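coords please:
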Amino acid sequence: MSLPLIPPMLATSGALPPTAQDARWAYETKQDGQRVVAYLAGDGSVVLRARSGEVATVAYPELLPLGRALGPTPAVLDGEVLALDEQGRADFQLLQSRMGLVQSPGRAARRAAEVPVHLVLFDVMHLGGRPLVSLPYTRRRILLEELDLNGPHWSTPAALVGHGEQALLATRENGLEGLVCKRLDSVYEPGVRSRAWIKIRNMLSEDVVVGGWLPGKGRLTGLPGAVLVGQRTRGRLRYVGGVGTGWSESERERLAALLRTAESDVCPFDPVPPVTGAHWVLPRLVGEVRYSTRTRAGLLRQPSWLRLRPDLAPEDSAANLPDELT
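Below you'll find the predicted structure:
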């Protein structure tokens, strides 16, 4: 049958609901993967659409049997495609080697053997010819769990009602990306970033040395659009990424003045990073940044600036980096 196109509902960044309202919310683990909506037509086929609307089915051939999981019952399901590391945690860098293969079925099949993916399902928006988006989360969740969608490459993880503080602590203790809080009475809002769903990302922080910057554009012309940062390891300053967010306007202007006084013709990073248009500075400014995780090469993912650390010397920014960077 013909199924309606349903763009995924999006969560808003925020904090845990107030303790007094805790029992009105469900808590699901936030996974670091690719959001997809799965369309099961009831004829054995499945179509996976990314958040952009692009069809991503070819990239994940191991998920094709999902099309037969409900027999003749058509359904539209919401979920996240993950690639898992040796500890069973989602690794976005691993997944990136799969995401770009939407036009290459042969390469996708070969990569599937090397880096298999797993689809976690957390909502159902259409089932058996019936739209479910107007039903509350609790009812949709019951219908989803009744489908018993647990297979070799897909599963339906449990949601926890109440106990938000304990759920968030568990994600931190297990090195997971974070938590998604979903109001029990919330309807499914296609394509809407809603306050009925709140995402909380567990972030780490470390001290870094500023070794360069990239010019800003538009209203940031003349100011740093991003700073290039590194950390000391084995006597060398190794590049760990660019940070372009986290400043107020006055903080960015102050940073620009500090960078101008530290200008240098010599790149302080070893090796020199492949960054076009960089302005190098003497590596004497230390800052604290927040980030979600590191890539396998040691680069910071989703970094944002927290503050300058004038109380620290550049030598204090030592870090335990992966072997690729030491």
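
alpha carbons only for contacts and neighbour counts from here, please
Fine.

Can you give me every residue that contacts the residue nearest to Ser264 when sequence neighbours are not counted?
Spatial nearest neighbour of Ser264, chain neighbours left out: Val281 (4.7 Å); criterion: C-alpha to C-alpha, 6 or more residues apart in numbering. By C-alpha atoms under 8 Å, 6 or more residues apart in numbering, the contact list for Val281 reads Val210, Gly211, Gly212, Trp213, Leu259, Ala262, Glu263, Ser264, Asp265, Val266, Cys267, Pro268.

please redo it, this time with the cut-off set to 10 Å
210-213, 228, 258-268 (C-alpha atoms under 10 Å, 6 or more residues apart in numbering).

Give the next helix or strand downstream of the strand or helix carrying it.
Assigned by DSSP states H and E, Val281 falls within strand 279-291. Counting by DSSP H and E, the next helix or strand C-terminal to strand 279-291 is strand 293-294.

for comparison, sequence B:
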Amino acid sequence: MARWTRGESSQVPPTIEPMLAVAGDGEVVDDPRYHYEFKWDGYRAVMRVAPDGTTMLTSRNGNDFTQDYPELRGVFGDGLAGRAAVLDGEIVALDEYGHPDFTLLQNRRAHPQPVSYFAFDLLRFGDTVLLQEPYRYRRELLSGLTPADPNRVAIPPSYSHAELSEQGLTPQGLLDIAARSQLEGLIAKLSVSRYHPGRRSHVWLKYPLIQTQEVVIGGWRPGRGRRAGVPGALLLGAHDPGTGDLLYIGDVGTGFTERALDSLGEMLSPLSRPASPFANEVPRDRARHARWVEPRLTGEVVYRRFTRDRRLRHTAWRGLRPDRDTSEIVVPRIG
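Coordinates of the predicted model:
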């Protein structure tokens, strides 16, 4: 019987900081040296399983997610045959059609929504740490695991270039399938690549279907009418990768539910500060009536373009990102 404990079990393996992908340019790389996976829209998390079944979840920024997702307790049952394991994956919430829906993760408190863990890498199995093993070998081991509840843990497919060719598909064609299936995109991983904890590496290339940007909330402007008393718009920032300064990069005033606005108002109120936290000047029309806050909350927006004056255009709010640390958020590339 798997145990579920708040404290750290001595048998639970230590966590491993997730490896990160870089953005691919243009069409998906078409190269027999790569494997291809769908990109899932959720919270990145490392799952650690002790030999006795004790399960712990750690976010990308080191936060303990264990108590937030009790439905993921004991999900491997006897599938690990009494061995410890460390897996890399994504916590996702599926809609009624089986599509990952980031909004459902955001609304779990108001509308409890079961989640699943999509495991896409195996970093440790038993006493063996697999970080120096090639990706294709790690995936082969991962595919041999048998979760106790396949509705709670899924091991999604990884396609070699040869497998795609046998099916008459190109990597770009697989991205088209992702688009039709309402998935977030595709990731190409070099088949011989090792796992580099905490590093963003060119051996993993991501091809998102929508442009998203993680942001730091540095202030808000009160709403009007029905939004009176709650944020009408958020003032957004990201760090300059060279200097580390927090820069204002735009704002967002659409994409919120009423419940999200109420919740944001409650979280931002105790973070109030007298002056802007941004190192650069906020345009006067954006700063007017602004209420500044300590930059401690991280969120995500969809946007259409990032301009040469380093501003996000045509933004919409997606939600908070408790799995990201504010220090990780950097200004996007101009495009």
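
thinking again about what came up before, only whichever of the contacts of Val281 of structure 1 are buried, select them in PyMOL.
Filtering the contacts of Val281 of structure 1 down to the buried ones (16 or more other C-alpha atoms under 10 Å) takes a single PyMOL command:
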select buried, resi 210+211+212+213+228+259+262+263+264+267+268
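
quick one: which of the contacts of Val281 of structure 1 is nearest to Glu62 of structure 1?
Using C-alpha to C-alpha, Leu228 is the member of these that sits closest to Glu62 of structure 1, with 39.2 Å.

How far off centre is the host helix or strand of the closest one?
Counting by DSSP H and E, the element that carries Leu228 of structure 1 is strand 224-233. Computed by C-alpha atoms, centre = their mean, to the nearest Å, the chain-centroid distance of strand 224-233 of structure 1 equals 21 Å.

Check for me that Pro65 of structure 1 belongs to a helix.
Yes - counting by DSSP: H, G, I helix; E, B strand; the rest coil, Pro65 of structure 1 is found in a helix.

Surely it is in contact with Asn150?
No - in this structure Pro65 of structure 1 lies outside contact range of Asn150 using C-alpha atoms under 10 Å: 11.7 Å.

Nearest residue to the aligned partner of Leu20 of structure 2 in structure 1 in space, please, no chain neighbours.
Using TM-score structural alignment to pair residues, one finds that Leu20 of structure 2 aligns to Leu10 in structure 1. Closest residue in space to Leu10 of structure 1, ignoring its immediate chain neighbours: Arg193 at 4.3 Å, by C-alpha to C-alpha, 6+ apart.

so who does the one you found touch?
Pro8, Met9, Leu10, Ala11, Thr12, Ser13.

out of those, which one sits closest to Cys181 of structure 1?
Ala11 (8.6 Å).

Secondary structure element holding the closest one?
strand 10-13.

Okay, buried residues for that strand please.
Leu10, Ala11, Thr12.

thinking again about what came up before, any idea how far Leu77 of structure 1 is from the residue nearest to Leu10 of structure 1?
The gap separating Arg193 of structure 1 from Leu77 of structure 1 is 18 Å, by C-alpha to C-alpha, to the nearest Å.

And Leu3 of structure 1, by the same measure?
Leu3 of structure 1 is 11 Å from Leu77 of structure 1, by C-alpha to C-alpha.

List the buried residues for the strand holding Val281 of structure 1?
So strand 279-291 of structure 1, judged by 16+ other C-alpha under 10 Å, has buried residues 279-291.
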